[in-house]
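K.L.:
all I have is the shape, not the residue letters:
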């Protein structure tokens, strides 16, 4: 493994990350796991104290399990049975209907968690701040960057002293949010509507722990009978006394949204709760615009967009933060291999190829959920109970989305397509598959159900093969020696197509460090080492690598 050659300047690092939100911190955590020096710059004095996004879905929780923070995140979220919707006149009032929680069918070792963004940031930061390879610099505003022949130079300013600093790096990651100044400097346009609506977030404290439903419901959709009370979504953040009320206050075309007084926020909190004399304390408030936008490209030169800097979704569906963390997971291993000289720089181009279509698909899904709520509001205004019941039942497609969360697949990029047809997605059902581009299926590897196949995929490529396949251990050793890229092997005791393993008893798949299948070989090839080498060269975008031939 080649050492990473940093720029010969004081304070140089391999990867400079702008923004210490969940995506930026996830990128930093992954750089540490791959042994890559990094620095995070964040203009704020610390982490957010506002819930913002809420909900970490299955694939994200699988990553948190791998990173050692799953239990800590779950301990600070709602119970597993409190993630559904309830449609009510008020939290303590009449209930029109409820969408039950999504059922865990055992296709993952880690189930989703209804938890707020501030908790996620806190737990990610607990890991990142212990790193010996990098650090997070708060009160540090990113100003601009210049690209050089072998890297970038970022210019930052200390918000306390005004002092400016030059920070050399090999690569730059823009995790600076929806209003990304770095994206604007990259001259990358966003496609799609920038402002669909203007929303208020009112985060308040009020003890409703005596209400049984607050231990069962993740979101109360308030459909009040009083025309003087606005419709809203009240998000349950801790199952007791902290609530986030999300209300539409203006159309997307409004330049300046109407401002509510604190007294009005308290009045609405009491009306939405159905407790007229509830003791309400406002914690904080924010105003934001609903957008449905995806960047025209996810990178330029040595700079990469991740998270909200790359895509802005309506909040309906909860895919914004989750998509961003998975952006980081896709980019990290590619940066690590390129920095070590184990892959060609063209591998980094596959970040855009793979993640931008996923960003667009998740944007479309989120916007579809917004339209569904608009239809529900129309039905309620008409007081048509049949229409209300129809749209409440249809919300199941909003909250039951494991098919989208686990079943997404890369059709092009750092994979070797095998010519088989894509299976498509069903939102509420996940169909596991070992087809190139998809997440390798989860199977328990021990009777205690502690070790999953997903635990095999972290920092290295892995050949997973059946019990009657070729000698992939020997092939992997041969390819490792010649390409200087670690490849581990794992033999499955049984291979069943019902688990999504179409490689069969004689076949094998090559799985990338991010758990996605790069290559599938459902039979024993004539020259296993040569076949594996060819797949690795294609995946890593290596040019001029020697073709392996089996010894005579």
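P.N.:
Here it is on my side, so go on. These numbers were taken from a predicted model, which means no experiment stands behind them. Residues are numbered from 1 along each chain as shown.

K.L.:
please make it C-alpha for all contacts and neighbour counts, starting now.
P.N.:
Noted.

K.L.:
which SSE is the residue most central in space within the chain in?
P.N.:
Nearest to the geometric centre of the chain sits residue 322, at 2.5 Å (Cα atoms, centre = their mean). Per DSSP states H and E: residue 322 is located in helix 320-339.

K.L.:
what's the answer for residue 388, then?
P.N.:
Under the criterion of DSSP H and E, residue 388 resides in helix 385-394.

K.L.:
one more to weigh against that first structure:
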């Protein structure tokens, strides 16, 4: 027996990225269905770190509070080699409302997102599988089968594949998944309660470096540590998970702690994994879109896989809603592919150069022992590493959506807007991100000229998209430096990235930019 229904967006895959996209689209008033062939949210812990930029996105969607209540904040990392501490590293110095990396297990991440989506009136349809896809110019028809065998044809304006690296939606759309395997690299993991020489802490993590192996140990909720080991892969045919004894012996040897003991925690997580470094040739083809691991996949060095997927969903949501609602032209949606593929390639390239987590050779290990203590003693090096890890530096400068008429100091079109304190036109001060929302663009004017301000209101009122006008003045010298020159305008996208930079009286350039992407009334 079958029936049919119609929705604006059908999301296939209820992992973190699919759930986050569903929340954003629902907040932006689109009708959404989300299905997953699994029976429920995962019991597997998997990804366990959420960096600052993804936390900002979760906060903008109004779902961060549950995460903060359940997670730990990572304050410090110490790096050891052959039993000796090489250096220490501190977090918390970046300008964000969420300056510390968050540790939380993926099954909790998915549960909280599913609960938040349910609060908005949308339930995940579990045990429901897409078994047939037909696309056309105006949308797609997807045949789905429920657990009881009932089949339904869903007519949707947009079909989004969020179902992982083996995405059937990507295959149905005939989108190549370009790249290659990550050779001679495996990750073995365990969640366990350690008995060791270190004091118990929910905010202190460790790196242990050895020849051809690196081990990261971080506290996660539940009085537990994640032991995440990258090592060479002499037996790629071996598929079974590591045993607890294997993980204990490996960790004890690399950390030079023969007395180390590990006790498995619940849910049990013992994993052996190999990886592919792949990026889809395009992330939007007609009415089919790809997000998360369906769009890009790599070895989890640096812990940016899920984070890149969450940021991708955040990037896509407001663009898809604007095009679907007739507020923006289709070329706006094309920028999702350009921006997200570039970010994904940046991560893949950075992983190859990661000197801490890539299993070091004997020569490389000796060099790290010699130079790392000095390098990480330098504050500029530490701050750059923290900024890079936070994802706050992930930018879209080469996107068609990023345009500027003149230089603006350290701030460029495509950058995340600095979250610095400013005084608005009504004399109130607040961190700048308080002015930003997924529900509107924001035109920031660094001027008090009433005629300029009035003209800005006239211009933005000609478009279907809501564009909020705000005058600002930096609170201090650092804020002034980060925002560029006085007398400029910054047009900020709904996802808090700067789209356009120009002089406050350069109306023609602003109008040309808006006409490229947005629809007039």
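P.N.:
On my side now, so go ahead. Bear in mind that the values here come from a model prediction, so they are computed numbers and not experimental data.

K.L.:
if we can go back for a sec, and the contacts of the helix holding residue 388 of structure 1?
P.N.:
Here helix 385-394 of structure 1 makes contact (Cα atoms under 8 Å, 6 or more residues apart in numbering) with 87, 96-99, 372-373, 375-376, 379-380.

K.L.:
report the buried members of these.
P.N.:
By neighbour count, with 16 or more other Cα atoms under 10 Å, the contacts of helix 385-394 of structure 1 hold 87, 98-99, 372-373, 375-376, 379-380 as buried.

K.L.:
please pull up the equivalent of residue 310 of structure 2 in structure 1.
P.N.:
By TM-score structural alignment, residue 310 of structure 2 lines up with residue 325 in structure 1.

K.L.:
excluding chain neighbours, what is closest to its match?
P.N.:
Spatially, and ignoring its direct neighbours in sequence, residue 325 of structure 1 is nearest to residue 23 (4.9 Å; Cα to Cα, 6 or more residues apart in numbering).

K.L.:
go on, residue 278 of structure 2?
P.N.:
Leaving out its chain neighbours, the residue that sits closest to residue 278 of structure 2 by Cα to Cα, 6+ apart is residue 179, at 4.2 Å.

K.L.:
rewinding a little: compared with structure 2, how much does the helix holding residue 322 of structure 1 deviate?
P.N.:
Here the mean offset of helix 320-339 of structure 1 against structure 2 after fitting is 1.1 Å, by mean Cα distance after the TM-score superposition for structure 1.

K.L.:
from the chain's centre, how far out does that helix sit?
P.N.:
Here the centre of mass of C-alpha atoms in helix 320-339 of structure 1, compared against the chain's by Cα atoms, centre = their mean, to the nearest Å, lies 9 Å away.

K.L.:
nearest spatial neighbour of the counterpart of residue 144 of structure 1 in structure 2, skipping sequence neighbours?
P.N.:
With TM-score structural alignment defining the correspondence, residue 144 of structure 1 maps onto residue 132 in structure 2. Nearest residue to residue 132 of structure 2, sequence neighbours excluded (Cα to Cα, 6+ apart): residue 143, at 4.9 Å.

K.L.:
was I right to think the one you found contacts residue 131?
P.N.:
Yes: in this structure, residue 143 of structure 2 is within contact of residue 131 by Cα atoms under 8 Å, at 5.7 Å.

K.L.:
who has more neighbours, the two?
P.N.:
Higher neighbour count among residue 143 of structure 2 and residue 131: residue 143, with 19 against 13, using other Cα atoms under 10 Å.

K.L.:
host element of that one?
P.N.:
If you go by DSSP H and E, residue 143 of structure 2 is part of strand 139-146.

K.L.:
is it true that residue 192 of structure 2 lies in a helix?
P.N.:
No: per DSSP: H, G, I helix; E, B strand; the rest coil, residue 192 of structure 2 lies outside any helix segment and is strand.

K.L.:
residues touching the equivalent of residue 298 of structure 1 over in structure 2, list them.
P.N.:
Aligned counterpart of residue 298 of structure 1 in structure 2: residue 283 (TM-score structural alignment). Residue 283 of structure 2 is in contact with 289-291, 295, 336-337, 341, counting by Cα under 8 Å, 6+ apart.

K.L.:
go again with 10 Å.
P.N.:
Neighbour list for residue 283 of structure 2: 160-161, 170, 175, 289-291, 294-296, 333-338, 340-341 [criterion: Cα atoms under 10 Å, 6 or more residues apart in numbering].

K.L.:
now the helices for structure 1?
P.N.:
22-33, 58-67, 70-75, 117-128, 181-185, 262-273, 320-339, 349-382, 385-394, 396-399, 402-407, 472-483, 528-540 (DSSP state H).

K.L.:
mind checking which of the ones you listed is nearest residue 506 of structure 1?
P.N.:
Nearest of the helices of structure 1 to residue 506 of structure 1, taken as Cα to Cα: helix 472-483 at 11.1 Å.

K.L.:
now do that closest one against helix 528-540, angle only.
P.N.:
Orientation of helix 472-483 of structure 1 against helix 528-540 (axes from the mean of the first three to the mean of the last three Cα atoms, to 10 degrees) gives an angle of 50 degrees.
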